[in-house]
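K.L.:
Generate a structure from the sequence data that follows.
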Amino acid sequence: MAQITLKGNAINTIGSLPNVGTKAADFFLKTTSLETKSLKDFLGKKIILNIFPSLDTGTCAASVRAFNKSAAELKNTVVLCISKDLPFAQARFCGAEGIANVEMLSDFSTGDFGKTYELEITDGPLAYLHSRAVIIIDEKGTITYAEQVPEISEEPNYEAALKVM
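P.N.:
This next block holds a predicted model:
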């Protein structure tokens, strides 16, 4: 279990992020058009998983905007923004914000992604949502970077994440 904080108050996740150097577990998530995508759909490219609780918070929205801007400059890379927000809300956010360089994916239907990657929050006001994390996967499916953001109301370390690209 990882302990993180929400505005200074301790909350927990069901486990710890996967270790750097291990193979990324497959997943099945919904796109904004309700198609199912898996990790296998993106192999052959570098993959940035930008994971967060909900687009309805300023910090989560800021991370999508930041990675959207970075994604435009990265070669052979896809940025997947993952939350439990409904795909309709994700599509509405992207349309309103002009977000076009990232792919939004939702874990709303099963929650399996949050459990498999051990980042589901277990207690506190955000229980059952995803913690804020960034995971980078290389073209062959190996994890090359993993950051569990210790204070969920803060943004991830973009510089450190993009340095491994």
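K.L.:
use CA for all of it now, contacts and neighbours both
P.N.:
Fine.
K.L.:
dump the residue contacts of the spatially most central residue of the chain.
P.N.:
In the chain, the C-alpha closest to the average C-alpha coordinate belongs to residue 51, at a distance of 1.8 Å (Cα atoms, centre = their mean). Residues touching residue 51, when contacts are defined by Cα atoms under 8 Å, 6 or more residues apart in numbering, comprise 81-83, 130-134.
K.L.:
tell me what the top helix by length along the chain is packed against?
P.N.:
Once the chain is assigned using DSSP state H, the helix that runs over the most residues is helix 58-71. Using 3 or more Cα pairs under 8 Å, 6 or more residues apart in numbering; DSSP states H and E, the elements in contact with helix 58-71 are strand 46-51, strand 77-83.
K.L.:
So for residue 116, what's the nearest residue that isn't a sequence neighbour?
P.N.:
Nearest non-adjacent residue to residue 116, counting by Cα to Cα, 6 or more residues apart in numbering: residue 25, 7.3 Å away.
K.L.:
to compare against the first, here's another:
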Amino acid sequence: MTTITFQGKPLNTSAELPAVGSDAPAFSLTSRELVDVTLASYAGKRKVLNIVPSLDTPTCAASTRKFNQKASHLDNTVVLAVSADLPFAQSRFCESEGLTDVIPLSTFRSSFADDYGVTIVDTFLRGLTARAIVIIDEHDKVIYTQLVGEIANEPDYESALAVL
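P.N.:
A predicted model of the protein is given here:
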């Protein structure tokens, strides 16, 4: 369990992020086409997991836009925007924002949030994910993690992108 804050008030996550150097936990998430997508779906690619509570908030939308702009053009790299939003809402968000270089994926029928230690377990945000970045290399090793201490803040993009 890790303590983070929302507008200065403490809340807890279910566990800690996967350790740098460890094998990335396998996952199954749901695409906008309602198809299950797994870690193996991106075999041989670097994966930037931009984990957000909901794309329907200003900070989550901003981080998704920034990763669309800054990381999606990198060679052999996919940017996965992971949230608890339903695939329909994720699709609408990406279409309305013109985001074509991030792949929105939903946690709505998976154990991803628990497996990656980002489930918020208390307060009115219980059940959503914390804001985090996990970068996985082409061999499915975790090479970078960042749990944002204040959920209302954006992540440190430069530190994340520096590992790529």
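K.L.:
tell me the angle the longest helix of the first structure makes with strand 46-51.
P.N.:
Taking axes from the mean of the first three to the mean of the last three Cα atoms, to 10 degrees, helix 58-71 of the first structure and strand 46-51 form an angle of 170 degrees between their directions.
K.L.:
Which residue ranges of the first structure form helices?
P.N.:
Listed in chain order, the helices of the first structure (DSSP H) span 58-71, 87-97, 112-116, 158-163.
K.L.:
got a markdown table for these, with distance to residue 138 of the first structure and mean neighbour count too?
P.N.:
A markdown table is the format used below for those (distance: least, Cα to Cα, whole Å; neighbours: other Cα atoms under 10 Å):
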| stretch | distance to residue 138 of the first structure | mean neighbour count |
| --- | --- | --- |
| helix 58-71 | 15 | 18 |
| helix 87-97 | 25 | 16 |
| helix 112-116 | 18 | 19 |
| helix 158-163 | 12 | 12 |
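K.L.:
burial measure for the closest residue to residue 150 of the first structure other than its chain neighbours, as a count.
P.N.:
Ranked by Cα to Cα, 6+ apart and with sequence neighbours excluded, the top spatial neighbour of residue 150 of the first structure is residue 4, at 4.8 Å. Applying the criterion other Cα atoms under 10 Å, we find 20 residues in the vicinity of residue 4 of the first structure.
K.L.:
my guess is residue 12 of the second structure meets residue 125, correct?
P.N.:
No - taking Cα atoms under 8 Å as the contact criterion, residue 12 of the second structure and residue 125 are not neighbours in contact, 9.9 Å apart.
K.L.:
More neighbours: which of these two?
P.N.:
Of the pair residue 12 of the second structure and residue 125, residue 12 is the one with more neighbours under other Cα under 10 Å, namely 19 against 15.
K.L.:
how much space between that one and residue 60 of the second structure?
P.N.:
In this structure, residue 12 of the second structure lies at 19 Å from residue 60 of the second structure, with Cα to Cα, to the nearest Å as the measure.
K.L.:
If you rank the contacts of residue 51 of the first structure by neighbours, which is first?
P.N.:
Each of the contacts of residue 51 of the first structure was scored by neighbours using other Cα under 10 Å; the highest score is residue 131's, at 32 neighbours.
K.L.:
isn't that one right up against residue 60?
P.N.:
No - counting by Cα under 8 Å, residue 60 is not a contact partner of residue 131 of the first structure; they are 10.5 Å apart.
K.L.:
Mutual contacts of the two, please.
P.N.:
Contact with both residue 131 of the first structure and residue 60 is made by residues 52-53, according to Cα under 8 Å, 6+ apart.
K.L.:
if we can go back for a sec, can you tell which of the helices and strands packed on helix 58-71 of the first structure is closest to residue 144 of the first structure?
P.N.:
Each of these was checked against residue 144 of the first structure via Cα to Cα, and the shortest separation belongs to strand 46-51, namely 9.7 Å.
K.L.:
what about the closest one, distance to the chain center?
P.N.:
6 Å (Cα atoms, centre = their mean, to the nearest Å).
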